[in-house]
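Colleague: Predicted model and sequence follow; I will ask about them next.
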Amino acid sequence: MTVPQATNENSMYASVARHRTIDSVVDALQALILQRKLNPGDALPAERELAVMLSVSRNVVREALGILGQRGLTTSRHGYGTFVALPSGEQARAALQLLLELERVGLVELCDARLLIEPELAALAAARVTPAGAAKLRDAFAALAAASADGEAHVQADLAFHGAIAEMADHTVLRALVDAVREPVTRGMVFGTKVPRAIDHSDVQHEEIMLAILAAEPELARERMREHLSYVRGYLIEHDVRITHWSADD
């Protein structure tokens, strides 16, 4: 039996109205977070309570919380509820991974972004050395050197080493930008080919970066980081690394 056109139209507009309701709930909760009325770590009321407070269904609340979670503004803990969170680079990393898989952006382009940002982070780190930061950087390098025989462990140690530098630099915007592009480039370099000397040479450069930072020499730290990332870029081009999926078995 053919459904009357009017019924189709009613259904369509009902769907639009529903999405507008979800958007309204998302906007309302997001505003509370942006206005600091809800702060990172604060627990949100249970779905049932929120539904009553906002005069919407629990399904609308659930979908709205899902959208906020995708934006990095909330996190759910099974058995405990939903909490306000700070956005991280995870959403940007996921978007870049999709672009990589669609071949709309390449690892060399991502490395170019690192070249623009990370030398400045290294210089800032050298200018802001603290005993705690220095100890963390030394520990990160020790873990990196110890992981040279394990590709997956080396990726994680490499990310932690560069993360320690970004943390020492204490620049929120630059750190967020580079966090989004660092992992695919690092994984591409380690798993893109089977050339073991790539890791060895890279770790020599990591040590030079660390020593420049610990010596509190911003210009030298900037130059050492630039040299390291130029090497990574050349490596990616030389070996035509295009890998978009990695595992410890690669």
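Modeller: Perfect, I can see it now. Numbering: from 1, shown residues only.
Colleague: From here on, just use CA atoms for contacts and neighbour counts.
Modeller: Fine.
Colleague: packing partners for the host helix or strand of Lys136?
Modeller: Per DSSP states H and E, Lys136 falls inside helix 131-146. When contacts are defined as 3 or more C-alpha pairs under 8 Å, 6 or more residues apart in numbering; DSSP states H and E, helix 131-146 packs onto helix 151-169, helix 197-214.
Colleague: count of neighbours near the closest residue in space to Thr193 that isn't next to it in sequence?
Modeller: Leaving aside its sequence neighbours, Thr193 sits nearest to His239 (C-alpha to C-alpha, 6 or more residues apart in numbering; 7.0 Å). When neighbours are defined as other C-alpha atoms under 10 Å, His239 has 12 of them.
Colleague: So His239 is in contact with Phe191, correct?
Modeller: No - proximity of His239 to Phe191 does not meet the contact threshold set by C-alpha atoms under 8 Å, at 11.1 Å.
Colleague: just the helices in this protein please.
Modeller: Along the chain, counting by DSSP state H, helices occupy 5-34, 47-54, 58-70, 90-101, 107-127, 131-146, 151-169, 172-191, 197-214, 218-238.
Colleague: Find the nearest non-adjacent residue to the residue nearest the centre of the chain, please.
Modeller: Nearest residue to the geometric centre of the chain (C-alpha atoms, centre = their mean): Gly89, 2.7 Å. With sequence-adjacent residues excluded and distances taken as C-alpha to C-alpha, 6+ apart, Gly89 is closest to Ala180, at 5.2 Å.
Colleague: Comparison target, given below:
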Amino acid sequence: MDVKPINRKSIYQDIVLQIRAMIERGELTPGDKLPPERRLAEMFSVSRNTVREAIKALAQKDILESRQGAGTFVRVADADSFAEAFAGSIVRSQPRLKDIFEVRKLVEPEIAALAARNASPSDITWMENVISEQEEAAQAGKMTSELDQLFHEILAEASGNSVMRIMIGALHDEFVESRISVLQSKDRQQRSLEAHKAIVDAIKGGHIMQAEKAMREHLEEVERIVFADK
């Protein structure tokens, strides 16, 4: 596993973020067993208690599952089959990019509004950590599309609606190509970061209408960029 040094200000959240990123990249797949706590603690250079905190947080999100006497596994949820079927139907129908944007503009502003109502402090910290990772990657001249996708999926989780999370995960799998196009320059990466920060600020303040508006404006800007490149 490819792990990074841990930010001491938010240790367990950084571990959560890295494990989630491993799952997103396919390095860990549903049913996989994680290394023992002792080994994870050595890999991340943290205490076993910190590893337990991270595992507990991921288990609460239904991402990991601890089985007594067996270890910790990447969760295989019933929702996975729904997500696969949903994503498969999108692939089979071969929708136009415009159709994807129309769905996103219908769904994601509402997700942001729900997150402003339901996000926990740990959800907000998680979003802020992703934005920090995104900023560091952009400054280093790296692509930020994976972190952009992760931000939107965390936002869907923070909404408190599990079906929203599944839908966004499936839609984003089909949206990788356009995301790479949008985030291909430093200027565009910076604009995306500013939009994400505005969304999180609204969520952090519990401003439902402001969060919805910030997300809608973000999607409209992304859509303009995508179709300007066509």
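Modeller: That came in fine, so what should we check first? Model, not experiment: these values are computed from the prediction.
Colleague: how about the helices and strands packed on helix 131-146 of the first structure in JSON lines, adding mean neighbour count and distance to Ala145 of the first structure?
Modeller: Conversion of these to JSON lines gives the following (neighbours: other C-alpha atoms under 10 Å; distance: least, C-alpha to C-alpha, whole Å):
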{"stretch": "helix 151-169", "mean neighbour count": "21", "distance to Ala145 of the first structure": "8"}
{"stretch": "helix 197-214", "mean neighbour count": "19", "distance to Ala145 of the first structure": "7"}
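Colleague: Leu68 of the first structure is nearest to which of those?
Modeller: helix 151-169 (25.8 Å; C-alpha to C-alpha).
Colleague: what helices or strands is that closest one leaning on?
Modeller: Using 3+ C-alpha pairs under 8 Å, 6+ apart: helix 151-169 of the first structure touches helix 107-127, helix 131-146, helix 172-191.
Colleague: circling back to that earlier point, map the residue nearest to Thr193 of the first structure onto the second structure.
Modeller: Taking TM-score structural alignment, the alignment pairs His239 of the first structure with Asp229 from the second structure.
Colleague: swap in Arg93 of the first structure?
Modeller: So Arg93 of the first structure corresponds to Ala87, using TM-score structural alignment.
Colleague: Give the closest residue to its match in space, chain neighbours not counted.
Modeller: In space, Ala87 of the second structure is closest to Ala170, 4.9 Å off (C-alpha to C-alpha, 6+ apart).
Colleague: Relative to Pro121 of the second structure, how far out is the one you found?
Modeller: Distance, Ala170 of the second structure to Pro121 of the second structure, using C-alpha to C-alpha, to the nearest Å: 26 Å.
Colleague: Check Arg224 of the second structure too.
Modeller: Counting by C-alpha to C-alpha - Arg224 of the second structure and Pro121 of the second structure are separated by 33 Å.
Colleague: What of Ser132 of the second structure?
Modeller: Distance, Ser132 of the second structure to Pro121 of the second structure, by C-alpha to C-alpha: 16 Å.
Colleague: Compare neighbour counts for those two and give me the winner.
Modeller: More crowded of Ser132 of the second structure and Pro121, by other C-alpha under 10 Å: Ser132, with 15 against 11.
Colleague: Counterpart of that one over in the first structure?
Modeller: So, by TM-score structural alignment, Ser132 of the second structure is matched to Ala142.
Colleague: Dump the helices of the first structure to JSON lines, plus distance to Gly41 of the first structure.
Modeller: Below are these laid out as JSON lines (distance: least, C-alpha to C-alpha, whole Å):
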{"stretch": "helix 5-34", "distance to Gly41 of the first structure": "11"}
{"stretch": "helix 47-54", "distance to Gly41 of the first structure": "17"}
{"stretch": "helix 58-70", "distance to Gly41 of the first structure": "14"}
{"stretch": "helix 90-101", "distance to Gly41 of the first structure": "18"}
{"stretch": "helix 107-127", "distance to Gly41 of the first structure": "28"}
{"stretch": "helix 131-146", "distance to Gly41 of the first structure": "25"}
{"stretch": "helix 151-169", "distance to Gly41 of the first structure": "21"}
{"stretch": "helix 172-191", "distance to Gly41 of the first structure": "19"}
{"stretch": "helix 197-214", "distance to Gly41 of the first structure": "33"}
{"stretch": "helix 218-238", "distance to Gly41 of the first structure": "35"}
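Colleague: do you know which of these lies nearest Ser76 of the first structure?
Modeller: Per C-alpha to C-alpha, nearest to Ser76 of the first structure of these: helix 58-70, 7.9 Å.
Colleague: Which residue range of the second structure does the closest one align onto?
Modeller: Helix 58-70 of the first structure corresponds to no residues in the second structure, going by TM-score structural alignment.
Colleague: what's the answer for stretch 108-115 of the first structure, then?
Modeller: With TM-score structural alignment as the criterion, stretch 108-115 of the first structure aligns to 98-105.
Colleague: What residues of that stretch count as buried?
Modeller: Across stretch 98-105 of the second structure, burial judged by 16 or more other C-alpha atoms under 10 Å covers Ile100, Phe101, Arg104, Lys105.
Colleague: Mean per-residue distance, that stretch versus the first structure.
Modeller: Superposing on the first structure and averaging over aligned pairs (mean C-alpha distance after the TM-score superposition for the first structure), stretch 98-105 of the second structure comes out at 1.2 Å.
Colleague: contacts for that stretch?
Modeller: Leu171, Phe175, Arg216, Leu219, Glu220, Glu223 (C-alpha atoms under 8 Å, 6 or more residues apart in numbering).
Colleague: One more: stretch 216-230 of the second structure?
Modeller: So stretch 216-230 of the second structure is contacted by Phe101, Arg104, Lys105, Glu108, Pro109, Ser178, Ser181, Val182, Ser192, Ala195 (C-alpha under 8 Å, 6+ apart).
Colleague: Centre of the chain to that stretch, how far?
Modeller: The chain centre lies 20 Å from the centre of stretch 216-230 of the second structure; the measure is C-alpha atoms, centre = their mean, to the nearest Å.
Colleague: Just the buried residues of that stretch, please?
Modeller: Neighbour-count burial for stretch 216-230 of the second structure, counted by 16+ other C-alpha under 10 Å, picks out Arg216, His218, Leu219, Glu220, Val222, Glu223, Ile225, Val226.
Colleague: do stretch 122-141 of the second structure as well
Modeller: Neighbour-count burial for stretch 122-141 of the second structure flags 123-131, 133-135, 138 (criterion: 16+ other C-alpha under 10 Å).
Colleague: That concludes my questions; thank you for your assistance.
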